[in-house]
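# need a structure here:
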Amino acid sequence: MSLYHHLDGRDALLDAITESVLAGIDPPPPTGVFADDVRALAVAFRAVALRHPRCAPLVLTRQLGSFAGLRPA
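The predicted structure follows:
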């Protein structure tokens, strides 16, 4: 059975992969210090990127319009 039977084509598959990887990011609570918050979010993203190294370029270049892709960090 093809994956495309469950999804609406290649773009939907790539979006689903990207959303799944992004959902694995556990954003730390904000500290109120912008530089510290950005650094902590980058560290959280790096942890996910290390778990899914072949997906990192996809996540960094894919534009999502779905709720999962737009949810606040």
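# only C-alpha atoms from now on, for both contacts and neighbour counts.
Noted.
# ok, residue 38 - contacts?
Shown in contact with residue 38 (C-alpha atoms under 8 Å, 6 or more residues apart in numbering): no residues.
# and the nearest residue to residue 23 once chain neighbours are set aside, which helix or strand is it part of?
Distance criterion C-alpha to C-alpha, 6 or more residues apart in numbering; nearest residue to residue 23, sequence neighbours excluded, is residue 68 at 7.2 Å. According to DSSP states H and E, residue 68 maps onto helix 67-70.
# before we compare anything, build this one as well:
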Amino acid sequence: MARIPSMVDVLRLSRVEAGPFQVIFDAYGQVLDQVSARSSEAATAMAEFANTLRSVANTYDEEEAAGVHRMSNIY
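This next block holds a predicted model:
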């Protein structure tokens, strides 16, 4: 997701390049802006999600190790 904004920039056209499609040139630019912005937001959200999952996994591993240790001393 983090690479998409730079890929979107490659798709940008000038008015001259748009040629006969100048009628939709402004809308085209707005779509590219939205795709770039949403992709940046998604990259941030995915990084936060991944960090949360890593934290949960680490906590689970720590609690599992502590629980196994306690159970092994029962007998």
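# and the TM-score between them?
With the length set by TM-score structural alignment, normalised by the length of the first structure, the two chains reach a TM-score of 0.28; 28 aligned residues with a C-alpha RMSD of 2.8 Å.
# isn't the residue nearest to residue 23 of the first structure up against residue 18?
No. If you go by C-alpha atoms under 8 Å, residue 68 of the first structure and residue 18 don't touch, sitting 9.2 Å apart.
# neighbour count: those two, which is higher?
Under the criterion of other C-alpha atoms under 10 Å, the comparison of residue 68 of the first structure against residue 18 puts residue 18 first, with 23 against 15.
# longest helix anywhere in the first structure?
helix 34-51 (DSSP state H).
# in it, which residues are buried?
Buried residues in helix 34-51 of the first structure, counting neighbours by 16 or more other C-alpha atoms under 10 Å, are found at 37, 40, 41, 44, 45, 48, 49.
# so where do the helices sit in the second structure?
Using DSSP H, helices in the second structure cover 4-11, 15-18, 25-72.
# let's have those in CSV, adding mean neighbour count.
Converted to CSV, the helices of the second structure look like this (neighbours: other C-alpha atoms under 10 Å):
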stretch, mean neighbour count
helix 4-11, 12
helix 15-18, 12
helix 25-72, 13
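# so residue 48 of the first structure versus residue 18 of the first structure, what's the distance?
Residue 48 of the first structure sits 12 Å away from residue 18 of the first structure, going by C-alpha to C-alpha, to the nearest Å.
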